[in-house]
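Undergrad: below are the sequence and a predicted model for it; my questions follow.
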Amino acid sequence: MQLTNKQVSRFKMALFVVALLPFIRLVSFVFLDKLGANPVEFITRNTGDWTLYFLCFTLAVTPLRKLLHMPWLLRCRRMLGLYAFFYAFLHFMTFLWFDHFFDVQEMWKDVLKRPFITVGFIAFVLLIPLAATSTNGMIKRLGGKRWQLLHKLIYVIALLGVLHYFWMKSGKHDFSQPVVFAVIVGSLLLLRVWWRWSGRNSVVANGN
């Protein structure tokens, strides 16, 4: 399926608005007092969930592009990755602001004491250089190969995000959603491994 540049631009604009809707919904819930008995927990879980959703959306671009023969989808991947960072930033700021009232020392104690927070914090820190190098200018500065190598961190970040969610839910023995995320992320990564492996085998076969 091929789209013109104008159609792709319209699609990206619509996608930008749709991706912002969870944030708009969350803000409206704040003003309408619909956050429930524990507003901080609601915001934390909501922003954390959407971070994982957008990490999955970002990882899904390449498989969908190949399977559906839609090369223009690649032009949406950067925006989806930035939205993953946006919701991760909101998730982190909720933790820093409402849980620790910007007391960095207390935040560090919490990060070092609880493994699921440690893993989540590492994933957020790894997202920062990806967001910072998302511009065309940074791609030119780093060079295509180095930029691509850096942005392969998304695979590690997604796995850490799933582990963070799994450990967080383990205290309540509720593994249903973490398992779903694990299956989705695992499948998206295994597809890449399969394509790389089959591609190398094809090269070897053709060489022989």
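TA: Right, received. Where do you want to start?
Undergrad: contacts, neighbours, all on C-alpha from now
TA: Will do.
Undergrad: helix or strand: which one has residue 20?
TA: Element membership for residue 20, per DSSP states H and E: helix 5-31.
Undergrad: hey, where'd the strands end up in this protein?
TA: Ranges of strands in the chain, per DSSP state E: none exist.
Undergrad: residues of the longest helix seen in it that come out buried?
TA: Secondary structure assigned by DSSP state H gives helix 176-207 as the longest helix of the chain. Using 16 or more other CA atoms under 10 Å as the burial criterion, the residues of helix 176-207 that qualify are 178, 181, 182, 185, 188, 189.
Undergrad: next one: stretch 136-147
TA: Buried, per 16+ other CA under 10 Å, within stretch 136-147: residue 147.
Undergrad: want to compare, so here's the second one:
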Amino acid sequence: MAGKRKIPIKPFVFLVCLLPAFWLVYGIFTGTLGANPIETILRDLGDWTLRFLLLGLAISTVRRLMGWAWVMRYRRMIGLFAFFYAFLHLAVYIGIDHFFDWATIWKDIVKRPYITIGMTALLLLIPLAVTSPKIMVRKLGGARWKKLHKLVYPIAIMGVVHFYLLVKADVREPLIYGGILLFLLGERLYRRYGESFQFAKSIR
């Protein structure tokens, strides 16, 4: 009896991850991005960068809390999409918002803390994207690869801070993202230190 065919989930997840980009392209051609389309594009690309960063972190938490080992097969893809949207965010900022005016861009980076933080986070994302393929795990060695990819934690923190400083007035959305990140980091800290503390307490 022939085995059941597996439904190709990864291509579907890939297409779903591309939907925000498709939506922005659709908005450009239909003129539905509002009075300031460049600002809308920049904001949406930044939002999706942060969402994918948090989703990538959430995958490990879901695996541990729910026992869903299968979600781990999508973590690398999600991480790369975080970099994809971050890169588009930077490209629009440099090429469209500032028309490659490097002097003005440099002044922004130096004078505006939220841009300084955002640019730093993007630069830190680059080595994570470059070393994402499995072959890089073998080349770097598992321990060094894991140590390098812990950069995702400060990157996510900087992403939330970047968003918080950017919006200035209505900070509800960045605070929601901050709360999610706090939970994800708290779960990791508890797993690393809390269980050891409980074990040590039980054997007293």
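TA: Here it is on my side, so go on. From a predicted model like this one, the values you see are computed outputs, not experimental measurements.
Undergrad: could the buried residues of helix 176-207 of structure 1 go into a markdown table alongside distance to residue 146 of structure 1?
TA: A markdown table is the format used below for the buried residues of helix 176-207 of structure 1 (distance: CA to CA, whole Å):
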| residue | distance to residue 146 of structure 1 |
| --- | --- |
| 178 | 32 |
| 181 | 29 |
| 182 | 28 |
| 185 | 24 |
| 188 | 23 |
| 189 | 20 |
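Undergrad: report the central residue of structure 1.
TA: Nearest to the mean C-alpha position of structure 1, by CA atoms, centre = their mean, lies residue 55 at 2.4 Å.
Undergrad: excluding sequence neighbours, find me the nearest residue to that residue.
TA: residue 84 (5.7 Å; CA to CA, 6 or more residues apart in numbering).
Undergrad: and residue 10 of structure 2, by the same measure?
TA: Nearest residue to residue 10 of structure 2, sequence neighbours excluded (CA to CA, 6+ apart): residue 74, at 7.4 Å.
Undergrad: counterpart of the one you found in structure 1?
TA: Aligned counterpart of residue 74 of structure 2 in structure 1: residue 76 (TM-score structural alignment).
Undergrad: how about residue 129 of structure 2?
TA: Using TM-score structural alignment, the equivalent of residue 129 of structure 2 in structure 1 is residue 131.
Undergrad: if I look at its match, how far off is residue 157 of structure 1?
TA: Distance, residue 131 of structure 1 to residue 157 of structure 1, using CA to CA, to the nearest Å: 13 Å.
Undergrad: same check on residue 67 of structure 1?
TA: From residue 67 of structure 1 across to residue 157 of structure 1, the span is 24 Å (CA to CA).
Undergrad: excluding its backbone neighbours, what's nearest the aligned residue in structure 2 for residue 118 of structure 1?
TA: Aligned against structure 2 by TM-score structural alignment, residue 118 of structure 1 finds its counterpart in residue 116. Nearest residue to residue 116 of structure 2, sequence neighbours excluded (CA to CA, 6+ apart): residue 109, at 4.8 Å.
Undergrad: could you do residue 46 of structure 2 as well?
TA: residue 89 (6.0 Å).
Undergrad: wait, doesn't the one you found sit right on residue 42?
TA: Yes. Residue 89 of structure 2 lies in contact with residue 42 (CA atoms under 8 Å); the separation is 5.7 Å.
Undergrad: post-alignment, the lengthiest helix in structure 2 versus structure 1, mean distance?
TA: Longest helix of structure 2, by residue count under DSSP H: helix 37-66. Taken over the aligned residues, the distance from helix 37-66 of structure 2 to structure 1 averages 0.6 Å (mean CA distance after the TM-score superposition for structure 1).
Undergrad: understood, closing this out.
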